[in-house]
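Chemist: Let's see this in three dimensions:
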Amino acid sequence: MAKDDRSTPPPLPEPLAVAVADSHTHLDMQSGTPAEGLARAASVGVTTVVQVGCDVPGSRWAAALAEEFEQVHAAVALHPNEAPRIFLGDPDGWSGQHRAPGGAAALDAALAEIDALAALPQVLAVGETGLDYFRTGPEGVDIQKESFRRHIEIAKRHGKALVIHDRDAHDDVIAVLLEEGAPERTVFHCYSGDAAMAKTCAEHGWYLSFAGPVTYKANHVLREALSATPLDRILVETDAPFLTPHPFRGRPNAPYLIPVTVRAMAAHLDLPENELATAIAANTARAFGY
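Modeler: Just a heads-up that it's a prediction; the model follows:
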């Protein structure tokens, strides 16, 4: 593939015989209209998607899209990196420049809107929330933890699933979940832990959602984690437009590429494709309550 072709969307894969859901996607960050993206996905057997918000505007957009399209369910939250930005008055990220006033009042106002959106019937989850120690420096850790705890409370009060973003923070994420009491339905989005952590998650009844990285040649640890996950706790996602599965890594991702990841997972688990797809479909419906 020529370097210039990296912006070209991958071709449509062969359709799945058993329809599944993309448990985590960002249609607002993808090219084309949502209707076009949903139609492409449906044409290959991806008939349901969970549209995930990462900030207040994105969460509003997710809720509106889920109200418009029956096959879309919404998740709303402040991303772990978003909470420190709001609190520290740095909406453009960790620029190192002078930050305008933010503070607890700004974070409270943003969380109040997430709370209101979480009450809507088309919003089935609170997330993605959690901890991210890769992009946020030490000054943001306590703010992230406070935001995470408050999202957990929102999810439990509204009876919604909780969608976890966990990057370089495995032990702390689990510690906060156990301290606060995880919601009955908790999903680790784009699971990135090892097999031991997968077993811990399974012991607590949490769901693990696998994305494109499980298909990457060097990710043996992630495939070992997949093997360690009970079949009734496995979900699949794109996190599109990010994390495109092999052999299309580096090209634009979208929900229609879910079959590529499902087939790679089934091959690794030595399961018939339809058996894994059937389990994923049932697991996703149970995890999100639809």
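Chemist: okay, CA-based contacts and neighbour counts for the rest of this
Modeler: Noted.
Chemist: Need the contact partners of the helix or strand harbouring Pro57.
Modeler: Taking DSSP states H and E as the definition, one finds Pro57 inside helix 56-68. Under the criterion C-alpha atoms under 8 Å, 6 or more residues apart in numbering, residues 28, 51-53, 72-78, 110, 113-114, 117, 120, 122-123 lie in contact with helix 56-68.
Chemist: Going by neighbour count, list what's buried in that helix.
Modeler: For helix 56-68, burial by neighbour count (16 or more other C-alpha atoms under 10 Å) applies to 56, 58-67.
Chemist: repeat for stretch 260-279
Modeler: 260-266, 269, 273-274, 276-277, 279.
Chemist: And it, end to end?
Modeler: Stretch 260-279 has an end-to-end distance of 16 Å (C-alpha to C-alpha, to the nearest Å).
Chemist: ok now it, how far from the chain's centre?
Modeler: Centroid displacement of stretch 260-279 relative to its chain, using C-alpha atoms, centre = their mean, to the nearest Å, is 20 Å.
Chemist: To check against the first, give me the structure of this:
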Amino acid sequence: MLTPLTPVPFREPGSDGSGRHGFPPAPEPLPIPVMDNHTHLDFRSGSLTVDASAALDAAEAVGVQGAVQVGCDLESSRFTVQAVERDSRLLGAVAIHPNDAPKYARNGKLEDALSEIEILASHPRIRAIGETGLDFFRTEGEGLAHQRYSFRRHIDIAKRLDLTLQIHDRDAHDDVVQVLKEEGAPSRVVFHCFSGDEDLARICNNEGWYMSFAGTLTFKNAGDLRSALAIADPDRVLVETDAPYLTPHPFRGRPNASYMIPYTVRAMAELTSSELSILCSGIAANTLRAYGSWD
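Modeler: Here you go, the predicted model:
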């Protein structure tokens, strides 16, 4: 059974009575609907919990008409399959997160976990393998070998099932690109929460890989990220929350949710001197190319 997420309740976003620790106010709706291509509806931010359906209702009210629910281990990947069956506004991604791969490996359970991920990925509303990749920030030593092995196996699953690959890349840009080129990348690759600079953006442009920008784009120390967006191929640009994390400025530190997407999209329009409706239309079209229809 799908694990229930108790509502806060999700009244108006930002009016839950918990002050600066609560959900930020709802933004002005977007002129053209877009999708949040990376969220974690099963994750909780501190003591706040959110009913998945209510969260999607709040997002839809401001022009975020769908989302990709992302699994990071077996429990959250099972949740993802059940969630996409319950709400047609969701598509899903399933995987073993790079920081979890060493834990499964140390327990002798990585192969079994990868086998189950492939079974879960056969569901018609699971459209991506992810998030997978490399994380040199939280993992070191022998864990890196397990990460690399797991990443290669996920690439293989994505290719055999013709699914999009959602990449987690933290402090590992060169190595992620190297593995993708050695293994042969799937036909659709998304750099989730793109964290690279202009050099990585150029590689993504050349390879036809999608760059998904999150609230980090609005952070004061994100100069390299803004420079990357400036040269990113508009046909390869997506948007996400990574909720409940990475809440955009000026609400950083408060819980994130899909309804916050308009704050990031408006920042993207300002940074690229784009007309907002044109940018929204482009993001929506790119998302459909990356994951297929929500219908």
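Chemist: Just the ones of the contacts of helix 56-68 of structure 1 in helices?
Modeler: Per DSSP state H, helices hold the following members of the contacts of helix 56-68 of structure 1: 110, 113-114, 117.
Chemist: re earlier: which of the contacts of helix 56-68 of structure 1 fall within strands?
Modeler: Among the contacts of helix 56-68 of structure 1, the ones falling in strands (DSSP state E) are 51-52, 72-76, 123.
Chemist: now the longest helix seen in structure 1: which residue numbers in structure 2?
Modeler: Longest helix in structure 1 by number of residues, with DSSP H as the criterion: helix 141-158. Aligning helix 141-158 of structure 1 against structure 2 (TM-score structural alignment) gives residues 144-161.
Chemist: What are the buried residues along the matching stretch?
Modeler: Here stretch 144-161 of structure 2 shows 144, 146-159 as buried, counting by 16+ other C-alpha under 10 Å.
Chemist: From those, pick the one nearest Ala61 of structure 2.
Modeler: Comparing the buried residues of stretch 144-161 of structure 2 against Ala61 of structure 2 with C-alpha to C-alpha picks out Ala158 as the nearest, at 33.0 Å.
Chemist: Hmm, Thr164 and that closest one touching each other?
Modeler: Yes - counting by C-alpha atoms under 8 Å, Ala158 of structure 2 touches Thr164, with 6.4 Å between them.
Chemist: how about a markdown table for the ones in helices among the contacts of helix 56-68 of structure 1, with distance to Leu38 of structure 1 and neighbour count added?
Modeler: Shown next, in a markdown table, are these (distance: C-alpha to C-alpha, whole Å; neighbours: other C-alpha atoms under 10 Å):
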| residue | distance to Leu38 of structure 1 | neighbour count |
| --- | --- | --- |
| Ala110 | 29 | 18 |
| Glu113 | 27 | 16 |
| Ile114 | 25 | 25 |
| Leu117 | 23 | 22 |
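Chemist: Make JSON lines from those and add distance to Ile174 of structure 1 to it.
Modeler: Formatted as JSON lines, those follow (distance: C-alpha to C-alpha, whole Å):
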{"residue": "Ala110", "distance to Ile174 of structure 1": "25"}
{"residue": "Glu113", "distance to Ile174 of structure 1": "26"}
{"residue": "Ile114", "distance to Ile174 of structure 1": "23"}
{"residue": "Leu117", "distance to Ile174 of structure 1": "26"}
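Chemist: how about the helices in structure 2?
Modeler: Using DSSP H, helices in structure 2 cover 52-61, 74-86, 101-106, 110-120, 142-161, 173-183, 198-207, 223-231, 261-272, 276-291.
Chemist: closest one to Glu240 of structure 2 among the ones you listed?
Modeler: Closest among the helices of structure 2, using C-alpha to C-alpha: helix 261-272, at 6.8 Å.
Chemist: what's that closest one aligned against in structure 1?
Modeler: The aligned range for helix 261-272 of structure 2 is 258-269, by TM-score structural alignment.
Chemist: With structure 2 overlaid, report how far that stretch is off on average.
Modeler: If you overlay the two and look at stretch 258-269 of structure 1, the average distance to its match in structure 2 is 0.2 Å (mean C-alpha distance after the TM-score superposition for structure 1).
Chemist: Need the max-distance pair from the ones in strands among the contacts of helix 56-68 of structure 1.
Modeler: Val72 and Val76 (13.0 Å).
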